[in-house]
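Chemist: sequence first, predicted model second:
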Amino acid sequence: MNKSEKAGFVVQKLEEIYPDVPIPLDHHSPYTLLVAVLLSAQCTDERVNKITPALFVEADNAFDMAQVPVEEIKEIIRPCGLSPMKSKSISELSRILVDKYNGEVPDNMEALEALPGVGHKTASVVMSQAFGVPSFPVDTHIHRLIYRWGLSNGKNVQQTEKDCKRLFNEALWNKLHLQIIFFGRQYCPARGHNPHECPICSRIGRKPMFRNFDLKPANK
């Protein structure tokens, strides 16, 4: 298969396996999604979903969160890791949202990326999942699979994102990146992967992995 044929097969197979794919982080608003995605850095979605209910009981909007002491936020989110940095970012971005956006999460990449603790990937997730704007968030796990499937030779997530946007129809981006995440967890993990049993690798081949990606946990 050439690269275009591989991309078409990936889309077809993922649609067969995951015709309906849920958003993995529990949330009920753009703000709660933004906070959940920020917490998911170097943490599993499962753990984030266990922590956010307690946090959102305290505050589930920017106005209320801006009033919660940073130390209190830090204690609640401690199991997610990196709690000093994440609690400070949550507090600071909440104040900015109140001061500049009347408590609302902005629906453009530039404004999102200017918020404390919000990088390009986090902003892309919010644009995609909260506002339905075509985006293709790429983390190290999507990067690993796209490389494994021979769809990109990108040495970083930025290049892989560009390659994905060129390969796949824009209308597919928001759903496809979630399908890839779920597929990686179920069928194509970094470690213990059997390419002969994998529904995609068994058909399109498997490139040797970057060594550091093989050491990443499969579930995040």
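Modeler: Received it, and whenever you're ready, just let me know what you need. Numbers count the residues shown, from 1 in each chain.
Chemist: going forward, measure contacts and count neighbours with C-alpha atoms only.
Modeler: Fine.
Chemist: what is the neighbour count of the nearest residue to residue 151 once chain neighbours are set aside?
Modeler: Leaving aside its sequence neighbours, residue 151 sits nearest to residue 3 (Cα to Cα, 6 or more residues apart in numbering; 5.9 Å). When counting by other Cα atoms under 10 Å, one arrives at 14 neighbours for residue 3.
Chemist: check it against this one:
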Amino acid sequence: MTVKNMTKKQIQTFFEILREQRPHPETELNYSSPFELLVAVTLSAQATDLSVNKATDKLFPIANTPEKIYALGVDGLKEYIKTIGLYNSKAENVIKACKILIEKHQSQVPNNRADLEALPGVGRKTANVVLNTAFGQATMAVDTHIFRVGNRTGLAVGKNVLEVEHRLIKVIPKEFILDSHHWLILHGRYCCIARKPKCAECVVSHVCNWPDKYEFGAHRQIKTKNIEV
């Protein structure tokens, strides 16, 4: 069943409520520099933020620059990240990326998509996260959570992540675009979950177009203070 796209009014209300719920959303990955963020996001592919944080909380105090991580070598880096899925290939990619950053970018993380995606282990999603979170650019990293929320709610219906990404950038009002990635991923991670979405607790269920939401406890009418519904 195809979900009907949200109207402009629904989208405006949707993000007003998410902003009210989380005025200052942030990534759950621990980092203190663009480079640490780049490494953390690279390691987070097919892994939880919690597992990445456990590893980087030990790694970054020892090595948190391209030079220091490169000096560890692949085997040295593996010792810190071996609890993370796919750690063998991730260690190789991070070391190769550090070498490129040192040789081509003066050890600085580039703030453009082309140079980021040229780094080993960095695809479009990782580049979007870094551009948005580290450099404040209006990008949208579509992971499984955001893909699900976009399609389920009618916010951005698309057959693949690129379609959803392009529609989100198109329909999200400018006032919300910089924080929208974090609002959507957190909403998908903790409320609009895959198998048993918490529609009964959802603060935006009244503007969601998912036909099955009532089966999961969504209320048919919700009055939200100071927000027009």
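Modeler: Everything's here; your move. None of the values given here were measured: they were computed from a predicted structure.
Chemist: TM value for the aligned chains?
Modeler: The TM-score (TM-score structural alignment, normalised by the length of structure 1) is 0.89; 209 aligned residues with a Cα RMSD of 1.8 Å.
Chemist: residue 63 of structure 1 versus the residue nearest to residue 151 of structure 1, what's the distance?
Modeler: Distance of residue 3 of structure 1 to residue 63 of structure 1, given as Cα to Cα, to the nearest Å: 48 Å.
Chemist: which position in structure 2 pairs with the residue nearest to residue 151 of structure 1?
Modeler: Taking TM-score structural alignment, residue 3 of structure 1 has residue 7 as its aligned residue in structure 2.
Chemist: same thing with residue 57 of structure 1?
Modeler: That one, residue 57 of structure 1, aligns with residue 61 by TM-score structural alignment.
Chemist: what's the burial count for that match?
Modeler: Using other Cα under 10 Å: residue 61 of structure 2 sits among 8 other residues.
Chemist: same thing with residue 48 of structure 2?
Modeler: Neighbours of residue 48 of structure 2 using other Cα under 10 Å come to 14.
Chemist: hmm, back to that, so the match of residue 3 of structure 1 versus residue 165 of structure 2, what's the distance?
Modeler: Residue 7 of structure 2 is 17 Å from residue 165 of structure 2, by Cα to Cα.
Chemist: give me the element the alignment partner in structure 2 of residue 183 of structure 1 is part of.
Modeler: Aligned counterpart of residue 183 of structure 1 in structure 2: residue 187 (TM-score structural alignment). According to DSSP states H and E, residue 187 of structure 2 maps onto helix 177-190.
Chemist: chain center to that helix, what's the gap?
Modeler: 7 Å (Cα atoms, centre = their mean, to the nearest Å).
Chemist: for stretch 85-102 of structure 2, same thing?
Modeler: Centre to centre, stretch against its chain (Cα atoms, centre = their mean), the figure for stretch 85-102 of structure 2 is 20 Å.
Chemist: ok, and what's touching it?
Modeler: Contact with stretch 85-102 of structure 2 is made by 39, 42-43, 46-47, 66-67, 69-70, 73-75, 77-78, 81-82, 107-109, 119-121, as judged by Cα atoms under 8 Å, 6 or more residues apart in numbering.
Chemist: so for it, what gets flagged as buried?
Modeler: Buried residues in stretch 85-102 of structure 2, defined by neighbour count with 16 or more other Cα atoms under 10 Å: 85, 87, 90-102.
Chemist: narrow those to those in strands?
Modeler: Among the buried residues of stretch 85-102 of structure 2, the subset assigned to strands under DSSP state E is empty.
Chemist: once aligned to structure 2, how far is the lengthiest helix in structure 1 on average?
Modeler: Looking across structure 1 with DSSP state H, the single longest helix is helix 83-101. When structure 2 is overlaid, helix 83-101 of structure 1 sits 0.4 Å from its aligned residues on average, using mean Cα distance after the TM-score superposition for structure 1.
Chemist: immediately after that helix, which helix or strand?
Modeler: That would be, after helix 83-101 of structure 1 and using DSSP H and E, helix 109-113.
Chemist: just the buried residues of that following helix, please?
Modeler: Neighbour-count burial for helix 109-113 of structure 1 flags 109, 112, 113 (criterion: 16+ other Cα under 10 Å).
Chemist: now flag whichever of these is closest to residue 152 of structure 1.
Modeler: residue 109 (24.0 Å; Cα to Cα).
Chemist: could you find the counterpart of the closest one in structure 2?
Modeler: Correspondence of residue 109 of structure 1 to structure 2, assessed by TM-score structural alignment: residue 113.
Chemist: assign residue 132 of structure 1 to helix, strand or coil.
Modeler: With DSSP: H, G, I helix; E, B strand; the rest coil as the basis, residue 132 of structure 1 sits in coil.
Chemist: can you pull the contacts of it?
Modeler: For residue 132 of structure 1, counting by Cα under 8 Å, 6+ apart, the contacting residues are residue 174.
Chemist: the equivalent of residue 29 of structure 1 over in structure 2: what's it in contact with?
Modeler: Mapped onto structure 2 by TM-score structural alignment, residue 29 of structure 1 lines up with residue 33. Contacts of residue 33 of structure 2 were listed using Cα under 8 Å, 6+ apart, and they are residue 134.
Chemist: can you map out the helices along structure 2?
Modeler: 8-21, 34-43, 49-59, 66-81, 87-104, 113-117, 124-133, 144-153, 161-171, 177-190.
Chemist: so for residue 212 of structure 2, which of those helices sits nearest?
Modeler: It's helix 144-153; of these, that one is closest to residue 212 of structure 2 (Cα to Cα) at 9.4 Å.
Chemist: which among the helices of structure 2 is found nearest to residue 207 of structure 2?
Modeler: With Cα to Cα as the criterion, residue 207 of structure 2 lies closest to helix 8-21 of the helices of structure 2, at 5.6 Å.
Chemist: average distance between the closest one and structure 1?
Modeler: Relative to structure 1, helix 8-21 of structure 2 is 1.3 Å off (mean Cα distance after the TM-score superposition for structure 1).
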